[in-house]
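Peer 1: sequence-free structure coming up:
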């Protein structure tokens, strides 16, 4: 199960909104959604998680490019919303679409050997997706979550991030 929320910084603190990702197909879509939630082009932090498998943070500051961090890239790459983040970080082309007609019932393409579930996910260019963190671990430094703290998070990481940002109550209100 996924959870996604947008935290928009305001003069009075943070505002949180539960975010539906049904219409989000690319990182650009997610960044546009974050910009719509922004107050006066201030910082918006998108928090995503899939149960205890991985969490992701996307920071959008006005028209700047989004900054991304994923706690476990290999796990995220295997999920639909997590792959939005890992594809961007690994330089995958987000316009490439799967050809569902060439899939066998086991989910592999015709003629493609089955992947071992323990094997790491691969990018389109054959390089492995890291099993650990990927992206900009310093994206929340100026907001109170240092690189070391972000890299050490596990369990209920989003609550710990919200606590450090001083917006636990607003995040919990949309959970």
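Peer 2: In hand now; what should we look at? Here the structure is a predicted model, which is why all the values come from computation and not from measurement.
Peer 1: can we go C-alpha only for contacts and neighbour counts from here?
Peer 2: Will do.
Peer 1: Would you check how far apart residue 142 and residue 149 are?
Peer 2: Going from residue 142 to residue 149 by CA to CA, to the nearest Å gives 13 Å.
Peer 1: hold the first one in mind and look at this next one:
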């Protein structure tokens, strides 16, 4: 039995090129790991360019993934415990916490429109609670990942509400973000 609970995600891939920022029309349907997300970002930009993936779940949490060429992706999550209760958030928190594979990761429940349907059964609720307790309450990851774009650690840590719009505004691509929203 499923309920009417629907979790809505928003994700945007922004590429920093020599001509400025560009938004990429990118599907996250086949993304199951941080490595998948990094590969997707690399495909959208040139070899030496930077991609920034912004992900949010209904203002509950936001994440920033930065991919610079072949370097390992850098990740920041605004609230790891809350993010660990969602599919994309679990993918990011598990990577940051060094978990090989989460027992709560169920990307198969994601619809093509970026929503997550259904009420988890009691066993899944307990697994989600366990995953959330592994993740710290509050920020997790590299809060300095956007410093060279003018967003220092203190600013990133203080963002709330529509943080993705604030980030896009500070790095000079708010029009692009709104166009893909």
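Peer 2: Here it is on my side, so go on. Computed from a prediction, not measured in an experiment: that's the story for all the values here.
Peer 1: Please say which of residue 142 and residue 149 of the first structure ends up with more neighbours.
Peer 2: Applying other CA atoms under 10 Å to residue 142 of the first structure and residue 149 shows that residue 149 carries more neighbours, namely 16 against 8.
Peer 1: which position in the first structure aligns with residue 115 of the second structure?
Peer 2: Mapped onto the first structure by TM-score structural alignment, residue 115 of the second structure lines up with nothing.
Peer 1: Pretty sure residue 115 of the second structure sits against residue 9.
Peer 2: Yes - using CA atoms under 8 Å, residue 115 of the second structure is in contact with residue 9, at 6.1 Å.
Peer 1: What is the aligned counterpart of residue 165 of the second structure in the first structure?
Peer 2: Checking TM-score structural alignment: residue 165 of the second structure goes with residue 159.
Peer 1: show me what contacts residue 33 of the first structure?
Peer 2: Not one residue lies near residue 33 of the first structure by CA atoms under 8 Å, 6 or more residues apart in numbering.
Peer 1: Look at it and tell me its secondary structure.
Peer 2: helix (DSSP: H, G, I helix; E, B strand; the rest coil).
Peer 1: tell me the contacts of residue 15 of the first structure?
Peer 2: Applying CA under 8 Å, 6+ apart, the residues near residue 15 of the first structure are 7, 8, 9, 170.
Peer 1: 6 Å instead, please
Peer 2: 7, 8 (CA atoms under 6 Å, 6 or more residues apart in numbering).
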